[in-house]
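Asks: fold the following.
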Amino acid sequence: MDGRSHFHAELELLTEKLLRMAALSRQALADALKAFSECDSALAREVIDRDAEINRMECELDDTSLRLLALEQPVALDLRRVVGAMRMTIDLERVGDEALHIAERAIFLSQLPSAPLPAHLDELAFRVSEMLDKALSAFQGGDTDLAQEVCRMDAGIADLNVLVLKDALQQAEDSSRTTPSLERSIHEVVAGRSLERIGDKAANIAEATIFIVKGVSIKHHCRPF
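Replies: Here you go, the predicted model:
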């Protein structure tokens, strides 16, 4: 195998590792949301325990990316693939962190009287999960149209989280300020903020996909290219 063939084999391996990390982060979010909605402390602790593997993969991907940049000095598309992988690694690790934070809230909720998940928080969880799924699909398939769709989806996430906050405030008022209801409201607000941040990371992944495929940076500007 010549030098370039070896480099491209390494690049494919980098992408495979990135997809494995993506799968772990996505599963962490799914399990954290399930734990939160069902007040399942055992599942929440599993999410927390598995975060170490996501962190380990971040370190491994960072090392591989830096080695490829230093030794191979890639250009054009190859360079964008390595740089894009480095960007996405950061975002995926942060998705894992926010999933961990949601799982921590689930443990607190498990100690309170049960109550249904507020409608706007449930919708926020669905939309953010959909964004992350589409962002990862766009990356895997090199689909810039789908990546643009993810960017557009991000526009409504902050507004939806404002509704989550309003719901929590209303719930606190309606409950005559009983301690369990106030605690629940706080945990729901924190979970909503984590979901909003995950939406931001999904948009970043979509932007990185467009950068890799088209060589165009749309950071902070979801626009046609």
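
Asks: make it CA atoms for all contacts and neighbour counts henceforth
Replies: Noted.

Asks: need the contact list for the residue nearest the centre of the chain.
Replies: Residue closest to the average C-alpha location in the chain (Cα atoms, centre = their mean): Val95, at 3.4 Å. Counting by Cα atoms under 8 Å, 6 or more residues apart in numbering, Val95 makes contact with 25-26, 29, 197-198, 201.

Asks: please give me the structure for this one as well, since I'd like to look at both together:
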Amino acid sequence: MIRKETHFHQQVDELKIMILQMAAYVERAVDSATRALLDRNAELAERVIEGDARINQLENEIDEFSLQLLVRDQPMARDLRFITGCRRAVIDLERAGDEAVNIAEKTIYLSKLTPTPHNPMLEELVSTAKDMLRVAVEALQEENVEKATDVCRMDYKADDLNVRILKKTMDDMVTEVTGVRRAVNTILAARSLERIGDLSTNLGETVIFIVKGVSVKHNCQRF
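Replies: A predicted model of the protein is given here:
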């Protein structure tokens, strides 16, 4: 019995390693996509798109591995929450990877147009989204509720920046008709950044669920 339980927890540790490996790929994709966006680097953006296949592959591997643990070992309490939480987290990580691809695609399009005027709010949103993802992954790795809650609070800033960028870009569209296509793609890139913040918040909520056994979906700012 002791041997079986030890083997099970080794498998749980392996699941955590797989999740963190996927998170590292996603963080790298987001970092590369945002650098490509700010630098108008189409070549780097192309590499982000190509690398998404590995993230998708890891999602499938983790999904199958975690399902086997649930069916075969029928874990309870904290172990059940952890495995269930990992199954939630992998969905949000894969979606964050998809948003990195969306940003990369917009970057390739924008790189062919007249450069956008310097937009410090976009740079701030890039920084905020990356910070949220980084802290969310740290919270998952450390099972740290305080860091998870910090991510939830940071979501207000990401939402506000997204709205401000939308308003400014729409004003630019009115005064500069030729920049409409550029403006639309900038808005969509900003929306993807805001979504990365939302998905990072979801990861924070998952950490709180794993550690505390409490569901705080859509309400973790008040936890």
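
Asks: could you pull out the helices for structure 1?
Replies: Taking DSSP state H, the helices of structure 1 run over residues 3-38, 41-72, 76-109, 119-141, 144-153, 157-174, 179-214.

Asks: now do the fourth one and helix 157-174, the angle between them.
Replies: For helix 119-141 of structure 1 against helix 157-174, the angle by axes from the mean of the first three to the mean of the last three Cα atoms, to 10 degrees is 160 degrees.

Asks: for helix 119-141 of structure 1, give me the average deviation versus structure 2.
Replies: After superposition onto structure 2, helix 119-141 of structure 1 lies on average 1.0 Å away from the residues it aligns with, using mean Cα distance after the TM-score superposition for structure 1.

Asks: hang on, the earlier thing: need the helices of structure 1 in CSV (columns: distance to Phe225 of structure 1).
Replies: Output for those, formatted as CSV (distance: least, Cα to Cα, whole Å):
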stretch, distance to Phe225 of structure 1
helix 3-38, 25
helix 41-72, 27
helix 76-109, 17
helix 119-141, 16
helix 144-153, 10
helix 157-174, 23
helix 179-214, 9
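
Asks: among those, which is nearest Cys222 of structure 1?
Replies: Smallest distance to Cys222 of structure 1 across the helices of structure 1 (Cα to Cα): 5.8 Å, for helix 144-153.

Asks: now that closest one: buried residues?
Replies: For helix 144-153 of structure 1, the buried set under the neighbour-count rule, 16 or more other Cα atoms under 10 Å, comprises 144, 146-151, 153.

Asks: kindly report the same for stretch 185-203 of structure 2.
Replies: 185-203.

Asks: just stretch 10-18 of structure 2 next, same as before
Replies: 12, 15-16, 18.

Asks: now those in JSON lines, with distance to Arg35 of structure 2?
Replies: Listed next are the buried residues of stretch 10-18 of structure 2 as JSON lines, based on distance: Cα to Cα, whole Å:
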{"residue": "Val12", "distance to Arg35 of structure 2": "35"}
{"residue": "Leu15", "distance to Arg35 of structure 2": "30"}
{"residue": "Lys16", "distance to Arg35 of structure 2": "28"}
{"residue": "Met18", "distance to Arg35 of structure 2": "26"}
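
Asks: what's around Phe225 of structure 1, how many residues?
Replies: Look at Phe225 of structure 1: counted by other Cα atoms under 10 Å, it has 10 neighbours.

Asks: now do Gln73 of structure 1
Replies: Neighbours around Gln73 of structure 1, by other Cα under 10 Å: 10.

Asks: show me the contacts for it.
Replies: Counted by Cα under 8 Å, 6+ apart, Gln73 of structure 1 has contacts Leu79.

Asks: contact partners for Ala85 of structure 1?
Replies: Ala85 of structure 1 sits next to 14-15, 18, 65 when contact means Cα under 8 Å, 6+ apart.

Asks: at 10 Å instead, please
Replies: 11, 14-15, 17-19, 61-62, 65, 79, 91, 205, 208-209, 212 (Cα atoms under 10 Å, 6 or more residues apart in numbering).

Asks: does Ala24 of structure 2 really touch Val137, like I thought?
Replies: Yes. With contact defined as Cα atoms under 10 Å, Ala24 of structure 2 reaches Val137; the gap is 8.5 Å.

Asks: the two: which is more packed in?
Replies: Val137 (27 against 16).

Asks: next one: the closest residue to the more buried one other than its chain neighbours relative to Glu176 of structure 2, how far apart?
Replies: Leaving out its chain neighbours, the residue that sits closest to Val137 of structure 2 by Cα to Cα, 6 or more residues apart in numbering is Ala23, at 6.7 Å. According to Cα to Cα, to the nearest Å, Ala23 of structure 2 stands 40 Å off from Glu176 of structure 2.

Asks: which of these two has more residues huddled nearby?
Replies: Taking neighbours as other Cα under 10 Å, Ala23 of structure 2 and Glu176 compare with Ala23 leading, 28 against 11.
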